[in-house]
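Enquirer: Need a 3D model of the following:
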Amino acid sequence: MATTSIDLKEEILRLKKERNAVILAHNYQVGEIQDIADYVGDSLGLAYKAQETDCDVIAFCGVHFMAETAKILNPDKTVVLPDKDAGCSLEQSCPADQLEAFLKENAEKNYYVIAYINCSAGVKALCDVICTSGNAVKIVNNAPEDRPILFVPDANLGAWVMEQTGRKMDLWQGSCYVHVEFTRDSINKIKEEYPDALVVAHPECTTAVRLLADEVCSTEKMVDYCKNAPVKNIIVVTESGMLHRLQKEAPDKNLIAGPTDKCACNDCRYMKMNTMEKLRNCLRDLAPTVEMPEEVRARAEAPILRMLEQSK
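Expert: Predicted coordinates for the structure are as follows:
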């Protein structure tokens, strides 16, 4: 007999209690997973929750680098993610060995390396401090004035931060494949349908799209923006999973998924690899787990803790 969604939810909750587990979910997860999670948020919020948890098991519904971050902060806890292949195009755009080679070749520059959290533990271990889209401006403003900054791996976020801070940075040429699919034409087209709508966009979008936005901010800050917007229609230019959270938090607003030239909304294929069945399985089997060498974990922890301290 097929398992119903109600049965699956009950099984997940039972296993969560048995395992003394906490379920963390990113804003881009499918609605069902968001609804059953103990906490839903962006990378910064999830990092704090991972640091604070007193459970034995962390079931991380997001992509691999997020679960890695939870393990870095909780070496003695079991960290599982529903699908071990849930990766990230930004993480893939900056392999640790390539960054290490680049830093050796440019050792005379003595770069202060700021890494967007969307990167591997190996990259984090090579950096001075981590940032998220929610705190990147603050982190860059806190960077030492006497050292050149290398910002990895997202060039679009880095360009936006330079605009906000006035700090010159060298940018690693990585990008999120989801956010670069939004174009000036696709956003202008939807604005023609909703001429009174405000546009809120994620800073991983290209400059052309950011220039059309009334607000550029992290997914967490989108919640307050949409709640407090003076209009009903809001075009949300980020991964489509965010709409589920926003519709719950701002039910009086008409939230419109930002389209691309190819489709009416934009899913991250990696975020959507996680399912309720896989969440149940990872809690049941305590696998797949996230593991890494202790030397890498310890080196990666320092810049994350530096970020969390500077973000208070």
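Enquirer: Please count neighbours and contacts with C-alpha atoms only from this point.
Expert: Will do.
Enquirer: Can you show me the strands along the protein?
Expert: Applying DSSP state E to the chain gives strands spanning 21-26, 39-41, 57-61, 78-80, 112-116, 129-131, 149-152, 169-171, 198-201, 215-216, 233-237, 254-257.
Enquirer: Of those, which is nearest Q310?
Expert: Closest approach to Q310 among the strands of the chain (C-alpha to C-alpha): strand 129-131, 9.6 Å.
Enquirer: which secondary structure elements does that closest one contact?
Expert: strand 112-116, helix 294-310 (3 or more C-alpha pairs under 8 Å, 6 or more residues apart in numbering; DSSP states H and E).
Enquirer: Now the last one: buried residues?
Expert: When neighbours are counted by 16 or more other C-alpha atoms under 10 Å, the buried residues of helix 294-310 are found to be V296, R297, A298, R299, A300, E301, A302, P303, I304, L305, M307, L308.
Enquirer: how far is it from where the chain is centred?
Expert: 17 Å (C-alpha atoms, centre = their mean, to the nearest Å).
Enquirer: ok, back up a step: dump the helices and strands packed on strand 129-131 to CSV, plus distance to V80.
Expert: As requested, the helices and strands packed on strand 129-131 are exported to CSV (distance: least, C-alpha to C-alpha, whole Å):
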stretch, distance to V80
strand 112-116, 22
helix 294-310, 16
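Enquirer: quick one on the thing from earlier: just put the strands of the chain in JSON lines and tack on mean neighbour count and distance to Q247.
Expert: Putting the strands of the chain into JSON lines (neighbours: other C-alpha atoms under 10 Å; distance: least, C-alpha to C-alpha, whole Å) gives the following:
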{"stretch": "strand 21-26", "mean neighbour count": "25", "distance to Q247": "15"}
{"stretch": "strand 39-41", "mean neighbour count": "20", "distance to Q247": "14"}
{"stretch": "strand 57-61", "mean neighbour count": "27", "distance to Q247": "20"}
{"stretch": "strand 78-80", "mean neighbour count": "25", "distance to Q247": "28"}
{"stretch": "strand 112-116", "mean neighbour count": "24", "distance to Q247": "28"}
{"stretch": "strand 129-131", "mean neighbour count": "28", "distance to Q247": "27"}
{"stretch": "strand 149-152", "mean neighbour count": "25", "distance to Q247": "32"}
{"stretch": "strand 169-171", "mean neighbour count": "18", "distance to Q247": "35"}
{"stretch": "strand 198-201", "mean neighbour count": "24", "distance to Q247": "15"}
{"stretch": "strand 215-216", "mean neighbour count": "20", "distance to Q247": "18"}
{"stretch": "strand 233-237", "mean neighbour count": "24", "distance to Q247": "11"}
{"stretch": "strand 254-257", "mean neighbour count": "19", "distance to Q247": "7"}
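Enquirer: One more, so I can put them side by side:
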Amino acid sequence: MCSDISVDEFKPRPDVALNALYEPLRHTLERSSACLEWELQLPWIDAIQRLKQHRRALILAHTYQAPEIFHGVADITGDSLALAQAAASAEAELIVLCGVYFMAETAKILAPGKRVLIADALAGCSLADAISAEDVRQLRRQHPGVPVVSYVNTSAAVKAESDACCTSANAVQVVESMGTQRVIFVPDRYLGSHVAAHTEVELILWPGSCEVHERFTARQVREARRQPDTRVLAHPECRPEVLQEADFVGSTHAMAQWLARERPAEVALITECAMSDNLRAQFPEVRFASTCQLCPHMKRITLPGIHHCLLSLEHEVKLDEAVSAAARRALQAMLKVGRPTRP
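Expert: I've put the predicted structure just below:
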């Protein structure tokens, strides 16, 4: 697996000269993380950067990745839609996805001629596990002629059974693009409820949920308002009572756009912890309240894991061609709708 390169050449090196080379990155990470382990992280970051260049690889990292990955080794960062668009337009022959498995599948579906690896093959998703392809087929039998929109947080097999995919950023627009009075929306019931409140299309929902966002409570949101000027931003995968307490509800990308536009004195992001960490570097003048939840699946991705993936070329995503082709049509329908111009 590693016979094409010298393993020793790409080992992490505890070289004091690295500190000067990566000084700008250290300052970025110091603004992002209160638990910076720079002396341990730097050799891995450097080894990954060198190995990535040798492999001519492109690293895609989701917003929920830890700062040392998000800022330290990723070439492209963003939410699910941004990563899907990046995969579709990628020129690199090798893509390494730092996120959960459905994201790596999405990259492979949209870049079928590329070699797509995931940094940890066990990085799953409670939403993707909440529904199967057979579940979708059963829904179609129960509701003949009603189109299916599946959240991008689903397996390739579920996407293949769908008419279109969506992200939290463009779910309303995708649902309305179906041109029907009713739409089957799977699998997140909370996102589905939020979408239903913003469209006249009747949604048939599935009882799935994100184990991270579902943990937030309305009481936590109220407690997050430590000061009168604290603004609360919530992800639409949260419970309705949580969303009702928020000043703004939107995708991770929309939250970042809102921060750039509004520049509040203090903000509480009701979503995965790493997002606040990563945005601190971009908005140093904003105070970030500590209310958040960790995603155990996203946190399976580590610097040593990325290094091993690049070195060994393990954890390659392989899909059935028929499933991939059907899923690609659903994803292309999502990409055709694109992202709303303003959240």
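Enquirer: one step back: identify whichever of the helices and strands packed on strand 129-131 of the first structure lies nearest to E105 of the first structure.
Expert: Closest to E105 of the first structure of those is strand 112-116 (C-alpha to C-alpha; 14.4 Å).
Enquirer: Just want the angle from the closest one to helix 294-310.
Expert: 90 degrees (axes from the mean of the first three to the mean of the last three C-alpha atoms, to 10 degrees).
Enquirer: Look up the counterpart of strand 112-116 of the first structure in the second structure, residue range please.
Expert: Alignment of strand 112-116 of the first structure against the second structure: residues 147-151, by TM-score structural alignment.
Enquirer: Now tell me what touches that stretch from outside.
Expert: 140, 158-159, 161-168, 171, 174-175, 178, 180, 182-188 (C-alpha atoms under 8 Å, 6 or more residues apart in numbering).
Enquirer: circling back to that earlier point, ok, the buried residues of helix 294-310 of the first structure vs K109 of the first structure, which is closest?
Expert: The closest of the buried residues of helix 294-310 of the first structure to K109 of the first structure turns out to be P303 (C-alpha to C-alpha; 19.8 Å).
Enquirer: Map the closest one onto the second structure.
Expert: Checking TM-score structural alignment: P303 of the first structure goes with A330.
Enquirer: Would you confirm that F288 of the second structure contacts M275?
Expert: No. The pair F288 of the second structure / M275 is not scored as a contact, 10.4 Å apart, by C-alpha atoms under 8 Å.
Enquirer: Find residues that contact each of those two.
Expert: Joint contacts of F288 of the second structure and M275 (C-alpha under 8 Å, 6+ apart) are L269.
Enquirer: what's the counterpart of G179 of the second structure in the first structure?
Expert: Structural alignment (TM-score structural alignment) places G179 of the second structure against P144 in the first structure.
Enquirer: so how far is E163 of the first structure from its match?
Expert: Distance of P144 of the first structure to E163 of the first structure, given as C-alpha to C-alpha, to the nearest Å: 18 Å.
Enquirer: same deal with L286 of the first structure?
Expert: Distance, L286 of the first structure to E163 of the first structure, by C-alpha to C-alpha: 44 Å.
Enquirer: Tell me which of the two has more neighbours.
Expert: Legend: neighbour count by other C-alpha atoms under 10 Å for L286 of the first structure and E163, higher for L286 (18 against 12).
Enquirer: what's the more buried one in contact with, if anything?
Expert: L286 of the first structure is in contact with T78, V80, counting by C-alpha under 8 Å, 6+ apart.
Enquirer: which residues touch stretch 163-174 of the first structure?
Expert: Contacts of stretch 163-174 of the first structure with the rest of the structure, by C-alpha under 8 Å, 6+ apart, involve 90, 93-94, 137, 140-141, 148-155, 158-159, 162.
Enquirer: switch the cut-off to 6 Å
Expert: In this structure, residues lying in contact with stretch 163-174 of the first structure by C-alpha atoms under 6 Å, 6 or more residues apart in numbering are L90, S93, I149, L150, F151, V152, P153, D154, A155.
Enquirer: What span of the first structure is stretch 237-249 of the second structure aligned with?
Expert: Mapped onto the first structure using TM-score structural alignment, stretch 237-249 of the second structure spans residues 204-216.
Enquirer: what about the matching stretch, distance to the chain center?
Expert: 18 Å.
Enquirer: and for stretch 42-56 of the first structure, what are the contacting residues?
Expert: With C-alpha under 6 Å, 6+ apart, stretch 42-56 of the first structure has contacts from N20, A21, H26, A70, L73, K77, E220.
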